[in-house]
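Trainee: I would like to see how this sequence folds:
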Amino acid sequence: MRVHLGSDHAGLELKNHLMTHLVDAGHEVVDHGPFVYDALDDYPVFCLRAAEAVADEFDTQGSLGVVIGGSGNGEQIAANKVKGVRAALVWSQETAVLAREHNNANVISVGGRLHSLEDMTAFVDTFLATPYSDEERHTRRIGMLADYETTGDLPPLPASALTGPTDTSTDQ
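Mentor: Model (predicted):
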């Protein structure tokens, strides 16, 4: 599998570790940077490139991506700005599994300052090894998000939301 990596200075050590680990596991790895430590670098420069590459290849090649920062929050936000990317912030093996099984996430984000190297490596391995469940309810929800991404139209409210709770306030 092709795996695209991007990070910032806080994720550089993990990114470099993952490069070796994933190649040793038989993956084709594409490093979108950074390539040297720079405490003032900007994560969008690297994470947007990794996410764009995943978006370009996910449907045809099944490529996935990993973006890494101090907390992973900004990197996930950046990746999710790319049309066709579903990036999930992962902080456990369970969230890595659910990102793939329920959301068909094609990018994960991890916080390089929040977990051990061993734990983060396990999160990435779990994510890459977990297939999408292809359950109808998950596919329906992903379709709603994809439609919104394309059209900007909100999904219709279900009938239960149209009746809603009754206002029992006495303010007039």
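
Trainee: Could you use CA atoms for every contact and neighbour count after this?
Mentor: Will do.

Trainee: Could you give the separation of the longest helix seen in the chain from the chain centroid?
Mentor: Assignment by DSSP state H gives helix 43-61 as the longest helix of the chain. Its chain's average C-alpha position is 11 Å from that of helix 43-61, according to Cα atoms, centre = their mean, to the nearest Å.

Trainee: Could you list every helix and strand in contact with the next helix or strand after that helix?
Mentor: Sequence-wise, the next helix or strand downstream of helix 43-61 (DSSP states H and E) is strand 64-69. Here strand 64-69 touches strand 2-7, helix 12-24, helix 43-61, helix 73-80, strand 107-111, going by 3 or more Cα pairs under 8 Å, 6 or more residues apart in numbering; DSSP states H and E.

Trainee: Give me the neighbour count for Ala122.
Mentor: For Ala122, the tally of surrounding residues (other Cα atoms under 10 Å) stands at 15.

Trainee: here's the other one to compare against:
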Amino acid sequence: MKISIGNDHAGTDYKFAVIKHLEAKGFTVTNYGTDSNDSVDYPDFVHPVAKDVASKKADFGIIICGSGNGANMTANKYQSVRSALCWTKEIVALARQHNNANILSIPARFTALPQVLEMVDTFFETAFEGGRHENRINKIPTTSC
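Mentor: Got it, this is the predicted structure:
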């Protein structure tokens, strides 16, 4: 499975741990994130992840910033991206089951590393339920509101 990952300065340490964790499980990971703790602008590192997921160059994406909000807002500008801001494994499971999330947005300043790795595992172990949820997610994309 191909995963694209991006992060700003708040998520660098978590990004390295997530990459190591995923590669140990056999995933192929493309790193678009900063490798430094120096301040950067999160959109510069989130757009490539969202583009990979939208174009199906990657199966899924993971984005990490301080609150997770800015990264999530940026990723969700892409029509076929369903990025979910999550801070517990239960929210991750629902994002996959009900929303068919294809990008996981992690708030680095509000999660602990063991929690993050558990969320990542949940993201990839949880399937979309389809059914009534399929109709709902099909109503999300729009060209104008």
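
Trainee: re earlier: report the inter-axis angle for the longest helix of structure 1 versus strand 107-111.
Mentor: Counting by axes from the mean of the first three to the mean of the last three Cα atoms, to 10 degrees, helix 43-61 of structure 1 lies at 150 degrees to strand 107-111.

Trainee: Packing partners of helix 43-61 of structure 1?
Mentor: Checked by 3+ Cα pairs under 8 Å, 6+ apart, helix 43-61 of structure 1 has strand 2-7, strand 64-69, helix 73-80 packed alongside it.

Trainee: 10 Å - rerun?
Mentor: strand 2-7, strand 28-31, strand 64-69, helix 73-80, strand 107-111 (3 or more Cα pairs under 10 Å, 6 or more residues apart in numbering; DSSP states H and E).

Trainee: buried set for it?
Mentor: Neighbour counts over helix 43-61 of structure 1 (16 or more other Cα atoms under 10 Å) mark 43-55, 58 as buried.

Trainee: just to revisit the earlier point, can you tell which of the helices and strands packed on strand 64-69 of structure 1 is closest to Gly143 of structure 1?
Mentor: Proximity to Gly143 of structure 1 (Cα to Cα) singles out helix 43-61 among these, at 14.4 Å.

Trainee: most centrally placed residue in structure 1?
Mentor: Ala87 (2.0 Å; Cα atoms, centre = their mean).

Trainee: In structure 2, what residue corresponds to that residue?
Mentor: Aligned by TM-score structural alignment, Ala87 of structure 1 pairs with Ser83 of structure 2.

Trainee: Against Asn69 of structure 2, how distant is its match?
Mentor: 10 Å (Cα to Cα, to the nearest Å).

Trainee: so what's in contact with those two at the same time?
Mentor: Taking Cα atoms under 10 Å, 6 or more residues apart in numbering as the criterion, Ser83 of structure 2 and Asn69 both touch 75, 105.

Trainee: residues near the nearest residue to Ala54 of structure 2 once chain neighbours are set aside, how many?
Mentor: Of all residues not flanking Ala54 of structure 2 in the chain, Ser80 sits nearest, at 5.4 Å (Cα to Cα, 6 or more residues apart in numbering). Residue neighbour count, defined by other Cα under 10 Å, stands at 17 for Ser80 of structure 2.
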